[in-house]
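K.L.:
Sequence and predicted model, in that order:
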Amino acid sequence: MAVAFCAIMLFMMTGCGDKAELTEFGFVQAVAVDLTREGKIALTTHFYNPTGGGETNAAVKQGQRGLNIRTEADTAFEAVRDIPIHFGRKAKWDHMRVILIGEEVAKSQSLGEVLDYFSRDHEPRATVLVLLTKGTAADYLNVDPFIEYTIGQQLRKIEESGSLYSAKTTKIPLLDLAIQLKSEAGVAVIPYVYSNDARKELTVAGIAMLKEGKLTGSTLTPGNTQYLLMLTDRYESGVIEFPCSGESKENGKESLEVVSLKTSVKPVIVNDTLEIRVRTKITGSVAELRCSSLDTKEKTKQFEDHIKKTVESGMRNMIAVLQKRKLDALGIGDQVFRKNPQLWRRWKPDWGERFADSRFVIEIEVNVLNTGMTVGNPFSK
């Protein structure tokens, strides 16, 4: 009797009333947000094409593994709900790789408003990466990927690898961007992507800076970007180039491979004035030598001092850019707020001016671990 009862209960638990077939969904890989001439949201959604080929179908082109659907509406949510009337499937956002924001959108609207749907809905992940595009964002979804299945995955890998190995861009997930947009200083940074029209190649390099959610001025060059990453302690690894010193300046540049870089930025308040103390410790290995010799401790110390001067000069140039634009992209305002909320309430209305007038004290330590497989002399010698 007990066996029969259990069997009946098992049959009752096998209902499929809430089942969903894979053929009901389209899996989103990327989305591009632009504006129409009328000011509406133009949403271009890039889907993975499951019948577009695989390892067993070499005749199918890489680009056919993704397809684009464009919808227009007054809000992002309405544009999303209009996808089925063109595509025949409901958009599934769990596997979205990147969100592309067009330049015109960032200039005219706050990104907090543009991204509200993607941060509020339960499907998009907080780890999805956000990029700002030069020109129209939808154009970038028409470029064929090099090695990945879709251009959405290709852009994500470019941003991740560029941030990890070159330090000429940074990786900003949706959650990190949301935190920056709500910071006390109201300054956020976002990776910048542009295209070489002649070769149809995409490059993720440089950083765009936002004030109160909107794009401000021009983007930072890749060269300046690495120094901003140093100052914000987001530098993972990369290469520091520096000119030959002394009488060998005409011999070009040398380089150091950065193994680790740690920075602490501390605001010091004295008599209603602000001094910002920056301490950076760099550990690296010699990557290229053209004119320097590191065969003695004295020469190695001179080499390290020369790198220190180069890095400090780059940092001060980056700080000068931020102070000229009155943009606290270093998070100093947040530190002042946490340390002294009452003082911050008094400083916040004119924080841009106060940040621009603040004094920076920079201390840098450089340690060269090794010179590679050869002795500490240029290979040419």
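P.N.:
Structure's in. What do you need?

K.L.:
C-alpha only now, for contacts and for neighbours.
P.N.:
Noted.

K.L.:
mind checking the longest helix of this structure?
P.N.:
For the chain, the helix that runs over the most residues, judged by DSSP state H, is helix 297-325.

K.L.:
For that helix, which residues meet the burial criterion?
P.N.:
Residues 300, 303-308, 311-312, 314-315, 318-319, 322-323 are the ones in helix 297-325 that count as buried (16 or more other C-alpha atoms under 10 Å).

K.L.:
List just the nearest of those residues to Asn377.
P.N.:
Thr300 (11.0 Å; C-alpha to C-alpha).

K.L.:
any idea which helix or strand carries Val130?
P.N.:
Element membership for Val130 (DSSP states H and E) is strand 129-133.

K.L.:
hmm, who's touching the helix or strand that that strand is followed by?
P.N.:
On the C-terminal side of strand 129-133, the nearest following helix or strand under DSSP H and E is helix 151-161. Contacts to helix 151-161, defined as C-alpha atoms under 8 Å, 6 or more residues apart in numbering, come from residues 29-30, 46, 63, 66, 96-98, 129, 141, 143-148, 169-171, 191, 203-204.

K.L.:
Can you flag the buried ones in those?
P.N.:
The neighbour count (16+ other C-alpha under 10 Å) marks 29-30, 46, 63, 66, 96-98, 129, 141, 143-145, 148, 169-171, 191, 204 as buried among these.

K.L.:
The protein: strands as residue ranges?
P.N.:
25-35, 41-48, 66-73, 90-92, 98-102, 129-133, 187-196, 201-211, 214-215, 238-243, 253-270, 273-288, 359-368 (DSSP state E).

K.L.:
got another, please set it beside the one above:
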Amino acid sequence: MFINRKIFISLLCLGLLTGCWDQAELPDYGFVQSIAIEYKKDRFKLTTQFYKPAAKIASSGGGSDVSFLNIATEGDTVFEAIRDITTHLGRKATWGHMRFILIDEKTAKKVPLNEVLEFFYRDHEPRILTGIALTKGEAPKYLKTKPHVENTISQQLNEISKAAGEHSGKTYPATLFTLGKQMLSEVGIAYVPYIKEEKTAKDSVVVAGLAVLKDGKLKKIFTPQETKYLMIGLNELKGAIIEVPCGKDAKDKAETFEVVTSSTNWKMHTSKNQIQYDGKVEMKVSIGELRCSSALDSTQIEKLNNRVAAVIEMKLSQLLKKTQKERLDVLGVGNELYRHKTKKWQSIKQDWDKLYPKVKFNVDTKVNIINSGIDSGEPFKVGG
């Protein structure tokens, strides 16, 4: 049977192109899910969590249902400790599927995070949207926690930081991208979630507020409640519950309002001796619980609007005064000066730590209740 010469040559070339003789196979890789980093005794100690895909197959036959394994290494540098993973695992670590990075608070106080994380910014594999958080206590123990819903604690940590930021406003879901951008800003203030173990429940990790960094090092940890009002000031609030006390004589009672939308805009006014920062907060809320009020007509609704607005103004103003005492420009006033009044900023940048406490903040808040739920008139009263 005669075969066309051109077809024969084409088939021969295709045969030469097939095959992956110089490529690594799937069993050559270990897929990183998360990593915990500590700095102790002048050495970096890493605990790297890998996904264990064979776990489900084993569990169907009565084997272990653990879907991950942790490998501990250490070195003078993070990169050295990472390369030593192969001596334990027998596979090369691949970082393209990494979900989360954990760093303990002691390390964050000693070593700037831009130095700790340099490998992850320079290497081509890690995703720039990888989540990151600081931990209370040793970071590796969090990777031993059994997840509630997700297959690995790595994915659960990633999800709780996002959900807490979106629905409660009690943290800021940081990534390698947001952290790097903030650390490179003029004022060098950056934010990452702060997590801890819940003592009252086994295998429970909770978001416990926000860690504030300055020049890469940990300077302050805000409580979840403080974080909520910081998110309002930063115009980063997605959702939250605002608690409004019933009065000075009713400390055990509070009414709650769910944030539907929140918008904060700041305007700067400067003179030779004064910097003034005026904030306008506009918020739409819905009534969650009424314990000492009723919402029957427009007059009562307006009173509730004013009460919620007063709480927001008070809490945000208190928080800003606190940051001024600690010389932490959490709103990035210096960044705004750099963008809009560059020459002035260049002349005062070196003294900004001394000048920031003198900035005058004004907060004006407008709240609009758009949903009162089921309108039953008077608040529900047992036996009433």
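P.N.:
Yep, that arrived. Just so it is clear, the structure is predicted and the values come from calculations on it, not from any experiment.

K.L.:
one step back: got the strands of the first structure as TSV, with distance to Thr374 of the first structure columns?
P.N.:
Formatted as TSV, the strands of the first structure follow (distance: least, C-alpha to C-alpha, whole Å):
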stretch	distance to Thr374 of the first structure
strand 25-35	46
strand 41-48	49
strand 66-73	48
strand 90-92	54
strand 98-102	43
strand 129-133	41
strand 187-196	37
strand 201-211	33
strand 214-215	48
strand 238-243	19
strand 253-270	15
strand 273-288	10
strand 359-368	14
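
K.L.:
and Trp347 of the first structure, which of these is closest to it?
P.N.:
Nearest of those (C-alpha to C-alpha): strand 273-288, 10.6 Å.

K.L.:
What is the mean deviation of that closest one from its aligned residues in the second structure?
P.N.:
Comparison of strand 273-288 of the first structure with the second structure after fitting gives an average deviation of 0.7 Å (mean C-alpha distance after the TM-score superposition for the first structure).

K.L.:
residues contacting Thr374 of the first structure?
P.N.:
Counted by C-alpha under 8 Å, 6+ apart, Thr374 of the first structure has zero contacts.

K.L.:
And it, how far from Pro124 of the first structure?
P.N.:
Counting by C-alpha to C-alpha, to the nearest Å, the gap from Thr374 of the first structure to Pro124 of the first structure is 50 Å.

K.L.:
Ile151 of the first structure too?
P.N.:
Distance from Ile151 of the first structure to Pro124 of the first structure, by C-alpha to C-alpha: 18 Å.

K.L.:
Neighbour count: those two, which is higher?
P.N.:
Taking neighbours as other C-alpha atoms under 10 Å, Ile151 of the first structure and Pro124 compare with Ile151 leading, 30 against 19.

K.L.:
what's the spacing between the residue mapped onto the more buried one from the second structure and Ala211 of the second structure?
P.N.:
Applying TM-score structural alignment, one finds that Ile151 of the first structure aligns to Ile153 in the second structure. Plainly put, Ile153 of the second structure is 21 Å away from Ala211 of the second structure if you go by C-alpha to C-alpha.

K.L.:
got it, and Ala72 of the second structure?
P.N.:
26 Å.

K.L.:
more crowded one of these two?
P.N.:
Using other C-alpha under 10 Å as the criterion, Ala72 of the second structure and Ala211 rank with Ala211 on top: 26 against 17.

K.L.:
which residues touch that one?
P.N.:
Leu134, Tyr191, Val192, Pro193, Tyr194, Leu218, Lys219, Lys220, Ile221, Phe222 are the contacts of Ala211 of the second structure under C-alpha under 8 Å, 6+ apart.

K.L.:
what's the matching residue for it over in the first structure?
P.N.:
Ala211 of the second structure maps onto Ala208 in the first structure, by TM-score structural alignment.

K.L.:
Leaving out the residues flanking it, which one is nearest to its match?
P.N.:
Thr219 (4.4 Å; C-alpha to C-alpha, 6 or more residues apart in numbering).
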